[in-house]
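1. Fold the following, please.
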Amino acid sequence: MKQVYPEVTQSDAQSAAQETADNEARNAEAVERDPFMAAMGERVRLLRARRGMTRKTLATETGLSERHLANLESGVGNPSVQVLRQIASTLGCPLAEIIGDVTTSSAEWLLIRELLQDRDQAALHRCRVALEDLLQAAPADPHRKERLALIGLRGAGKSTLGRMLAQELKVPFIELNRVIEQLAGCPPSEIHSLYGASAYRRYEHRALEGVIAEHPRAVIASPGGLVSEPATFSMLLAHCFTIWLQASPGEHMQRVIAQGDLRPMSGNREAMDDLKRILAGRSELYGRADMAYDTSDKTLADAYLQLRDRLAARLAAET
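-> Below you'll find the model as predicted:
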């Protein structure tokens, strides 16, 4: 006997499709509400911003798709452990820093965290300075205030103002990127593309070590991302008087464009958003400098003279 199946109408098909879409939306919404996934995505985005990496760059270096990373950062992805290991390796951080709070790893960490919890920024700063003094094995560098290191994003005026400052002080002016290029035998951009971010960070550390050993007096223009490598940045802070040169995001972008240099922003339609995110992600790190100076809305002459005078006053006060 021939079996008769009920006819599926167009209305039934539409209803089934709608039900499937509703189920998928509910599933996605459930994932979005997962606080663990959302927090992990935010940590990845913050770590990427501190490194000055666009999502496209991170995707290229990890071999992942931009869409996969976008889902992860928005808290709706479901990455494997291997994917997270790739991301952690590229960002140069422990896997635990991406997955969760590193201070949960031991009882001592937990006790230290309890002591620091809910302290304001001023108290945390005092604790960090005291801890650095306690753990510092080597004596303080007697030439620290004679090495001036300029930190900040490209376009803040590190090269221009640094060269002027060095000329007046009659000390060498050193762009750390040039030293890195000499050590590696190729520009920093090629180090990244050929060997990856980890290799670049090793060259950066070696370059700074060499400059400190060779020059008791100098003005040093450091790469913008140096502050995101803890060991290298700590060495800079220990051996140099650091000045954070600031500028508004708009001025950063205008100056970089005027230089014809769009390296990290090239082909990126969200260039300004990326720039703002990098500034926000690194502001706390840049804030560890001995002093900060904003170059926004100033002529070159005014910016230099004000920087020179404020620097002289600050060094005199510390002496």
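
2. rest of the way, CA atoms for contacts and neighbours
-> Will do.

3. Strands of this protein, start to end?
-> 147-151, 173-175, 218-221, 241-246, 291-294 (DSSP state E).

4. Not counting its own residues, what contacts the shortest one?
-> Read it as strand 173-175. Residues outside strand 173-175 that contact it (CA atoms under 8 Å, 6 or more residues apart in numbering): Ser159, Gly162, Arg163, Ala166, Gln167, Ala218, Val219, Ile220, Ala221, Ser222.

5. Would you do the same for the sequence below? I want to compare the two.
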Amino acid sequence: MKQTYIAEPQPDESAHETADAGRGERSERDPFLTAMGERVRMLRARRGMTRKTLAAETGLSERHLANLESGVGNASVLVLRQIAATLNCSLAEVAGDVTTSSAEWLLIRELLQGRDPAALRRARIALAEMFSQAPADPHRNERIALIGLRGAGKSTLGRMLAQELKVPFVELTRVIEQLAGCPPSEIHSLYGASAYRRYEQRALEAVVAEHPRAVIASPGGLVSEPATFNTLLAHCFTVWLQAAPEEHMRRVVAQGDLRPMSGNREAMDDLKRILAGRSELYGRADMRFDTSEKTLADAYLQLRDRLAARLGAEPARID
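-> Below you'll find the predicted structure:
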């Protein structure tokens, strides 16, 4: 790349935890705690974080998180704040519905309640345009961003597409690594998830600024960070590459990574939860394309033709 990227420089459980958990398991589950546990589990799944990873980053025990997620753990406000910070969301999002916080929120929620996905999409675009400080990107349709879980074909199909279109192919993960001076796994282990999210946002902004035309393969978890994902949607024509969970796992193992699978039922369950948690976010893409049960050649030709049909008929701004 032409641009020079410069890298940024960069707690114990209560002794009564076991007893409290036991009392919680024996008592009837509180609906509020149950709902809060489900929200924490959903937010964690969207970010592709295992319970073990969340425990490590918050300093909490896996048992404590398991009790919280199952609705039998009555976590303190400080613990909830710690979880919210790690998941990069508001405390209100963990504890309850933010749309109950004011009369205006309630009125807005009432207007949107029960609308179908197409109507909600139009409302989001209208609000984005109303509050946007910058004009629409004239190169939006000339940057094609592929989103989806690992193993969907983003890198393989992306390279083929870029070669035919004669535009640069950019793997955002490589740009993040260049910015940080170390692989994403080390960013997470050394500095935590928040630092990785900052590098991810900076990497996307740098690529958009440098390349008016490109095919971009984005990390699977990018969609779970609203600011970064909104940047991607505003500056790129996005395509969700879909595949069945079994296809995702098979392709990852075929790439030489034997860690996720090899008979591990829990890993497959985790993958399905992540996919379920992110499906609504991936669904915000301009186009969906299922690569399941297709040969590489067929998948590429069909993707190319569908893109040509969509982009040839679309205006500069996709509604």
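
6. Determine which of the strands of structure 1 approaches Trp109 of structure 1 most closely.
-> strand 241-246 (29.6 Å; CA to CA).

7. Show where that closest one falls in structure 2, residue numbers please.
-> Matched against structure 2 by TM-score structural alignment, strand 241-246 of structure 1 falls on residues 237-242.

8. How far off centre is that stretch?
-> Between the centre of stretch 237-242 of structure 2 and the centre of its host chain there is 13 Å, according to CA atoms, centre = their mean, to the nearest Å.

9. what's the mean deviation for it versus structure 1?
-> On superposition with structure 1, the mean distance recorded for stretch 237-242 of structure 2 (mean CA distance after the TM-score superposition for structure 1) is 0.4 Å.

10. Next, the buried residues of stretch 29-45 of structure 1.
-> Within stretch 29-45 of structure 1, the residues that count as buried by 16 or more other CA atoms under 10 Å are Val31, Glu32, Met37, Ala38, Ala39, Met40, Gly41, Glu42, Arg43, Val44, Arg45.

11. so which of those residues comes closest to Asp12 of structure 1?
-> Val31 (28.7 Å).

12. So what does Leu148 of structure 1 match up with in structure 2?
-> Using TM-score structural alignment, Leu148 of structure 1 pairs with Ile144 in structure 2.

13. so how far is His64 of structure 2 from the equivalent of Met272 of structure 1 over in structure 2?
-> Using TM-score structural alignment as the criterion, Met272 of structure 1 maps onto Met268 of structure 2. Met268 of structure 2 sits at a distance of 23 Å from His64 of structure 2 (criterion: CA to CA, to the nearest Å).

14. Likewise for Lys294 of structure 2?
-> Distance from Lys294 of structure 2 to His64 of structure 2, by CA to CA: 43 Å.

15. hmm, back to that, wait, the match of Met272 of structure 1 touches Arg250, no?
-> No: using CA atoms under 8 Å, Met268 of structure 2 is not in contact with Arg250, being 10.9 Å away.

16. what about the match of Met272 of structure 1, neighbour count?
-> Applying other CA atoms under 10 Å, we find 18 residues neighbouring Met268 of structure 2.

17. Tell me who's in contact with it.
-> Contacts of Met268 of structure 2 by CA under 8 Å, 6+ apart are Pro245, Glu246, Met249, Pro260, Met261.

18. Return the residues in contact with the most centrally placed residue in structure 1.
-> Among the residues of structure 1, the one closest to the centroid is Arg50, at 1.6 Å (CA atoms, centre = their mean). Each residue near Arg50 of structure 1 by CA under 8 Å, 6+ apart is listed here: Gly225, Ser228, Ile278, Gly281, Arg282.
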